[in-house]
Structures are given as structure tokens and as C-alpha cells.
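In: Below: sequence and its predicted model.
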Amino acid sequence: MYMNYYIYILFFPMMLISNFMIFLSNTWVTNWMIMEINLISFIMMMIFDKNLKNELLMNYFLLQTFNSYIFLFSSLLMNYMNMMFFFIFLMNLAMLTKLGIPPFYVWYLKIMMNLNWLNLLFMSTIQKIIPMFIFMMLISFNSKNLFFFNVLMILFFMFIISILGLNQINMKLILAYSSMIQISWMMMLSYLNELIFLNYFIIYFIISMNLILMFNKMNFLNLNQFSILKFNNKFIYIFMMMLLLSLSSIPPMFGFLMKWISIDLMSKKLLFLMILMMIFNSLVSMFFYIRIMFYSLMLNFYSMKMNFKFLNFKNYMNNNFLMNWLMFVMLMIYEIF
């Protein structure tokens, strides 16, 4: 147990410094070196994660290393051959894989589901900084083909991810699916305004940090465990509900403010189809978090033995699909009006 704390004390500053170093780098090779330092520091913290199997750890290491070498190979050959767009495209794919963006997301779900809460926080927030920075460097090449590829792929696969995440009850998987949707917003903002992107990321990090640390404290692993009776202090429960509302972009929370600003930027660029698709993804992400509050109240009523004729709590898992879609319809009505 104490060894775990020593490992975090030693390697967390290294991981943090590597994320700041990337902002001072101006060459591709330096970016690659910083990525490797960051990878080593994070893997050292993952090694002492009792929840993570060695097989998954090795898969993560091989995947990250493979994409790092694709990035290095492409950056070295980009200026020596008349195939610049091809190598930029390879670098772009490598960064999308590191971010866990669909269709390169299967590894991300497997790793997130088996991490402890602290490493899950790092994976969903801090470990996104370097790939996102390099992704923004690739944007500076002003390639229209790359822009259309990224936009179409993100919008299409985010729609699929939104549907796949509807019926999840594992809290870590819910956060993983929501993280992919939030990253899609950040990637769109990186094309529009870097300052708004930075503000969006900071707000997302603060909300996620508080929420995940509270989940860790209460030991919530799935929706069945999420009951209001687990909170001795009702203020903590209310604070958690406010965090969920903010992350689900309910007005007047900070999460809604950032989505509002993002949609305003897209409307000025006349990206109306993109706005429609992103609102739908946000709507489903909103459903993820409101469903947590919904289950919390329902489980609380169940523990108090309140018997409603229209709900059968003994078989409420069989009614899971029906409740999900009822909540989804309610959220659609909210978004429209």
C-alpha cells in the first residue's frame, strides 16, 4: 500500500512536467521524446494498480509504443518525400488512436474499466493533453482533406458511441463513453478557437476530478450501488448532483456555458450540420448523468419499501431498457424546447 503512494509521489510529477514540456517543444522529434517520457511515467503508476491485469498493461504499452513510432517515422519522412499529406494523415491516425477516438476505442474501454479511480482520472484528462497538442499542430497545416476526414469520422462514430453507451451500468464505462464525447467537442473547438478549447478542457478536468474522487470515496462501481442512503452528509450528495448536472450541460452550470459558447462559434462558421450532430451527442451524454440521479432516487425509494404500482422494483433491471428510453425522450423534449 505504501509502495503505491511512493510510486505516485515519484512518477506523477514526471508525468505532469512532461505535459507542460510539450508546450515548449517546436520539433517533431522532441514531441516524440516527451510522449515517451509521459508514457513511461504513467505506465509505472499503472503497474502497481491491482485492478489492472498484466495482459491489459502490456497491450496498452504495445499500442502506445506502436503509435509513437508511427508518429516518429512519419515526422522523419515528411520532409524528404513528396508524400507530405500521407504522412500527416498517418500522424493524425496515431494521435486519434492515442486519444481513444472511435474507431480506435476498444482498447480505451478495456483499460478504463480495469483502472483504479485515480488512474482513470489521469487517463481521461491529463493523458489527453499531449495527443491533443500534437493534433492541434497538425491542424496548422490547413489541410482541407484532413479537416473533412476528422469531422466526418468524429461525427459518425460519436453517434455510434452514444448509442452503445445508453444501456451501460458500469460507472467506469459510463465515464469512458462520456469522455469520448467530451473529447469530440474539444477536437471540434481546436479547429475553431484554441482559447475556448483550453477553457473547456480546464472546466472538464475540474468537474471530472471532483466527481471521480467522490466516486472513489464512496466506492461506486455501478448504478446499483448509487443510493442516496450511502451519503451521511446530504450536502455531499447535493454537491455530487450539481457536478453531474454541470457535466451533463444543464443550464446554468459551467458545462452548459462552454457548450453554448462552442455552438455559437460553430454557428458563426455556418457549421449547422455539425451543430446538430454535436447536440445529439451532448444529449445522449446528458442522459448518462441524469440516469445516475434517476437511479439514485429510485434505489432510495426501493430501500424505503415504497411500492408503486407502475414500477416493479423487484424486477427493475428487466425494466432498465424502458426507463432508459423514457428518460431519453424527456431529454429530447428538453433539448427541442
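Out: Okay, I see it.

In: Only C-alpha atoms from now on, for both contacts and neighbour counts.
Out: Noted.

In: Is there a neighbour count for the nearest residue to residue 170 once chain neighbours are set aside? I'd like the number.
Out: Closest residue to residue 170 apart from its sequence neighbours, by C-alpha to C-alpha, 6 or more residues apart in numbering: residue 222 at 4.4 Å. Residue 222 has 15 neighbours, counted by other C-alpha atoms under 10 Å.

In: ok, residue 222 - contacts?
Out: 169, 170, 171, 172 (C-alpha atoms under 8 Å, 6 or more residues apart in numbering).

In: next one: stretch 94-114 to chain centre, how far?
Out: In this view, stretch 94-114 has its centroid 10 Å away from the chain centroid, taken as C-alpha atoms, centre = their mean, to the nearest Å.

In: before we move on, back to that, from residue 171, how far off is the residue nearest to residue 170?
Out: 5 Å (C-alpha to C-alpha, to the nearest Å).

In: List the buried residues of whichever strand or helix holds residue 38.
Out: Using DSSP states H and E, the element containing residue 38 is helix 28-47. Within helix 28-47, the residues scored as buried using 16 or more other C-alpha atoms under 10 Å are 28, 31-32, 34-36, 38-39, 41-43, 45-47.

In: Closest one of the contacts of residue 222 to residue 5?
Out: Relative to residue 5, the closest of the contacts of residue 222 is residue 172; by C-alpha to C-alpha it sits at 22.3 Å.

In: Against which helices or strands is the helix holding residue 38 packed?
Out: Helix 28-47 is packed against helix 2-21, helix 54-77, with contacts defined by 3 or more C-alpha pairs under 8 Å, 6 or more residues apart in numbering; DSSP states H and E.

In: hmm, 10 Å instead?
Out: helix 2-21, helix 54-77, helix 117-124, helix 129-139 (3 or more C-alpha pairs under 10 Å, 6 or more residues apart in numbering; DSSP states H and E).

In: which one of these lies closest to residue 248?
Out: Nearest of those to residue 248, taken as C-alpha to C-alpha: helix 117-124 at 16.2 Å.

In: That closest one vs helix 2-21, what angle?
Out: Comparing the axes of helix 117-124 and helix 2-21 via axes from the mean of the first three to the mean of the last three C-alpha atoms, to 10 degrees yields an angle of 20 degrees.

In: now helix 117-124 against helix 28-47, angle please.
Out: Using the same axes, to 10 degrees, helix 117-124 lies at 160 degrees relative to helix 28-47.

In: And the contacts of helix 117-124?
Out: 12, 15, 42-43, 45-46, 49, 99-100, 108, 111-115, 125-128, 172, 175-176, 178-180, 182-183, 205, 208-217, 219, 221 (C-alpha atoms under 10 Å, 6 or more residues apart in numbering).

In: Point out the ones among those residues that are inside helices.
Out: 12, 15, 42-43, 45-46, 99, 108, 111-114, 172, 175-176, 178-180, 182-183, 205, 208-217 (DSSP state H).

In: Alongside the first one, take a look at this:
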Amino acid sequence: MFNNSWKMLFIFMLMMGTIITISSNSWLGAWMGLEINLLSFIPLMSDNNLMSTEASLKYFLTQALASSILLFSFILMMINQNYEIYINNSEANLTNLMLFSSLLLKVGGAPFHFWFPNIIEGLSWMNSFILMTWQKIAPFMLMTYTISNSLIIICSILSVMFGALGGLNQSFLRKLMAYSSINHLGWMISSLMLNQNIWMVYFLFYSFLSFNMTFMFNLWKIFHINKMFSTFTYSKSLKFMLMFNLLSLGGLPPFMGFIPKWVIINMLSVDNQFFIVFILISFTLITLYFYLRICYSGLMLNYYEPLWINQFLTNKLQMTLFLLSSSISLLGLPFISLIYMML
């Protein structure tokens, strides 16, 4: 990706579109930034094969629908507020519902999640990582201007529910990561009720853990569960590193992925939102179950391994980067706890 000048240009425009949306003080400027972001990401999705072309077309149609609803909703807001198009915290009316729904469609949250796994299935791992992380920043920042607790509760519960149940029957890793992203999306939506800073912390942790997984899958070109552990028969340490990264992404203590969930659980408990905490934890346990099911074969002593061993030639710099990021992911919670005790 970073070897082509035109890809670097579109990546720069992609970032600029997000920055324009975040820094805009009007809905029209935010919509313009979203459109720049959309039109910059579509050329990056097309990798001259049929699946990526189909995925880019589906992504364009879905985002165009969401953008048209967003444009229509803030035009209605402008009419109702005497042509004031500056961003304000509006009440939970029909316009606010349309606006929040269009942003939810852009990030792929339930009940508008239908396009997300199908599009990720046709993308490369690096494009999937951009779609799961960077493309969520601008819509989430706009969601903070249209906060309605009833909408947030319903959407967060539906997201963790569909994300957990949808990943149970998946054997393709890209779809599995997509449903996992929808599940994490439910936690991020629920954090909007608390504080924008908590959402930023959760998003940074999730982006770091997703980078670990997508970087490893892209490095060894793994797209299916059956290929995952047979790839690492020559290195038991890499196999266990992969399993521990999966468990960290699922939020199992004492790994680093448990930290943002812990923060949200504590904050929701302080606000007496025990029902939401129960729903979030219950469906996250289902997500953790299909992560453990993947790791089950690698942990068993009688797991089938071929007699021949395929050695993969990898870049030493890439391996060093992966081992460093994985070490931070695995040892993050004890390290942060130690720092907290020292302060």
C-alpha cells in the first residue's frame, strides 16, 4: 500500500476528510468531510479483482444512502431551527432519530449492520483494518452531538447481540473479525452515554488489538480458521502468541483488552445501569466463546499437524514489530496495574 504514490494520495485525502468532519462547526461541513472520506476510500478498496470491486460498489451504495439521509435530516433541522445549521444538542425527535440512524448506518452498527460483514469479506486485511477502525472516527464524533440515551441503549444492546450471535457460525476470519467489530461497536456506543474520553480510550485499545490481528493475518495471508494453526506448526511461540491476542481481543483478563471493558463496566455501575452491564457482559461471553473455540484446537495435544513443515520467509522488521505489539497486548494489564500501584 505504501509503495504506490496514488495510494498515499488517497490515504492522505482519507485522513483529511475525517479531520474536516471532526473540526467542522456545521452539519454541511461535516457532511462534506464524510463525502471526501468516502470517495477517497473507494479507490483503496479496489484491488483489481471481482470481490473487491463488488465490495467497493456495495460500500458506495450503502454510504451514499446514509449520506443522503444525513443531508435530508440536517436540512429538516435547518428548517425547524430557523435556518440555523450550526451543530446543537437537539432533542430526541424524528430529525434526531434520522440523523443518528444515518450515522449508525455509516459505522455498521445494529440494526443497520447487514452490509458490514459482506463488504469486509471482499477486502484485503489492511483495507479491512481501515474500515474497522479509521472509518468509524468521523461518524462517532458526530454521534456525540445527537446523544439520546434511549437510542444509545437500544443500539448498543442490538449491536452486542448481533455481533455475538452472528460470529458463532463463521469459519472465515474476515467475517469473524467483522462480527467482533460489531460487538465492540456496542460497547463503544454505550460509552457515549458516559463520556467522550471513555469512547476514545476504548477505540484506541480496540484499534491497537485489531492491528495486531490484521497485521499477523496479512503477514501470513491467512483467511480461514483451518489454515490458521497449520501455518504456525514450525513455531509454537507464534501459535500461542496468536491465541493470546485473540483472547485479548475478546476481553479476557488479565490481557489488555479487558481494560476498556472494565472501565465501562465500572462507570455504568456507578450510574446504576446494571441491566445494560448484564446484557453487555452476557453477549461478550458468547464472543469470547467463539474465540476460545478457535484456540481449542491449538491447545489440544492431539491436534493434527502435518509431517512436513513449511518455513515462511518473513521480514525481520515486521516480525519484531509484531512481537513488540503482541507483548504490549499480552502484558498490558499487569504493567498498567503495576504503574497504578506505584503512583
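Out: Arrived safely, thanks for sending. Here the structure is a predicted model, which is why all the values come from computation and not from measurement.

In: TM-score for the pair, please.
Out: Counting by TM-score structural alignment, normalised by the length of the first structure, the TM-score of this superposition works out to 0.81. Behind it: 298 aligned residues with a C-alpha RMSD of 2.4 Å.

In: Generate a PyMOL selection restricted to the buried entries among the contacts of helix 117-124 of the first structure.
Out: To isolate the buried members of the contacts of helix 117-124 of the first structure in PyMOL, using 16+ other C-alpha under 10 Å:
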select buried, resi 12+15+42+43+45+46+49+99+100+108+111+112+113+114+115+125+126+127+128+172+175+176+178+179+180+182+183+205+208+209+211+212+214+215+221
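
In: what about the alignment partner in the second structure of residue 150 of the first structure, which helix or strand?
Out: Using TM-score structural alignment, the equivalent of residue 150 of the first structure in the second structure is residue 152. Using DSSP H and E, residue 152 of the second structure sits within helix 149-166.

In: Okay, residue 296 of the first structure and residue 335 of the first structure: tell me how far apart.
Out: 23 Å.

In: and the two? which has more neighbours close in?
Out: It is residue 296, of residue 296 of the first structure and residue 335, that has more neighbours when counted by other C-alpha under 10 Å, with 20 against 12.

In: which non-adjacent residue is nearest the residue most central in space within the first structure?
Out: Among the residues of the first structure, residue 179 comes closest to the average C-alpha position under C-alpha atoms, centre = their mean, at 1.5 Å. Distance criterion C-alpha to C-alpha, 6+ apart; nearest residue to residue 179 of the first structure, sequence neighbours excluded, is residue 124 at 6.3 Å.

In: Pull the number of nearby residues for the one you found.
Out: 24.

In: Please identify the residue in the second structure that aligns with it.
Out: Matched to the second structure by TM-score structural alignment, residue 124 of the first structure sits across from residue 132.

In: mean shift between the helix holding residue 152 of the second structure and the first structure?
Out: With mean C-alpha distance after the TM-score superposition for the first structure, helix 149-166 of the second structure departs from the first structure by a mean of 2.6 Å once superposed.

In: can I assume residue 270 of the first structure sits in a strand?
Out: No - read with DSSP: H, G, I helix; E, B strand; the rest coil, residue 270 of the first structure is coil and lies in no strand.

In: Tell me how many other residues crowd it.
Out: Residue 270 of the first structure: 11 surrounding residues under other C-alpha under 10 Å.

In: which residue lines up with it in the second structure?
Out: Superposed on the second structure with TM-score structural alignment, residue 270 of the first structure falls opposite residue 272.

In: From residue 152 of the second structure, how far out is that match?
Out: From residue 272 of the second structure to residue 152 of the second structure the distance is 16 Å (C-alpha to C-alpha).

In: can you check residue 277 of the second structure too?
Out: 13 Å.

In: Can you check which residues contact both of those two?
Out: Joint contacts of residue 277 of the second structure and residue 152 (C-alpha under 10 Å, 6+ apart) are residue 190.

In: So what does residue 263 of the second structure match up with in the first structure?
Out: Checking TM-score structural alignment: residue 263 of the second structure goes with residue 261.

In: which SSE is its match in?
Out: Residue-wise, residue 261 of the first structure maps onto helix 254-268 under DSSP H and E.

In: Now do the next helix-or-strand element following that helix and helix 254-268, the angle between them.
Out: Moving toward the C-terminus from helix 254-268 of the first structure, the next helix or strand (DSSP H and E) is helix 272-303. Using the same axes, to 10 degrees, the direction of helix 272-303 of the first structure lies 160 degrees away from that of helix 254-268.

In: once aligned to the second structure, how far is helix 272-303 of the first structure on average?
Out: Relative to the second structure, helix 272-303 of the first structure is 2.0 Å off (mean C-alpha distance after the TM-score superposition for the first structure).

In: Mind listing what's buried along that helix?
Out: With burial defined by 16+ other C-alpha under 10 Å, the residues of helix 272-303 of the first structure counted as buried are 274-275, 277-302.

In: So which elements touch the helix or strand following it?
Out: As assigned by DSSP H and E, the chain's next helix or strand after helix 272-303 of the first structure is helix 320-336. If you count contacts as 3+ C-alpha pairs under 10 Å, 6+ apart, helix 320-336 of the first structure packs onto helix 272-303.

In: And residue 197 of the first structure? What does it align with in the second structure?
Out: For residue 197 of the first structure, the residue aligned by TM-score structural alignment is residue 199.

In: Next, the angle from the strand or helix carrying that match to helix 125-132.
Out: Here residue 199 of the second structure sits within helix 196-220, counting by DSSP H and E. Angle of helix 196-220 of the second structure versus helix 125-132, following the same axes, to 10 degrees, is 170 degrees.

In: Now helix 196-220 of the second structure on the first structure. Mean distance?
Out: Per aligned residue, helix 196-220 of the second structure averages 0.9 Å (mean C-alpha distance after the TM-score superposition for the first structure).

In: Distance from that helix to the middle of the chain?
Out: Relative to the chain's own centre, helix 196-220 of the second structure is displaced by 8 Å; criterion: C-alpha atoms, centre = their mean.

In: SS state for residue 251 of the first structure?
Out: coil.

In: residues near it, how many?
Out: 12.

In: now do residue 74 of the first structure
Out: 21.

In: give me the number of residues near the nearest residue to residue 299 of the first structure once chain neighbours are set aside?
Out: Leaving aside its chain neighbours, residue 299 of the first structure sits nearest to residue 227 (5.7 Å; criterion: C-alpha to C-alpha, 6+ apart). Counted with other C-alpha under 10 Å, the neighbours of residue 227 of the first structure add up to 21.

In: Matching residue 113 of the second structure against the first structure, which residue comes up?
Out: Checking TM-score structural alignment: residue 113 of the second structure goes with residue 105.
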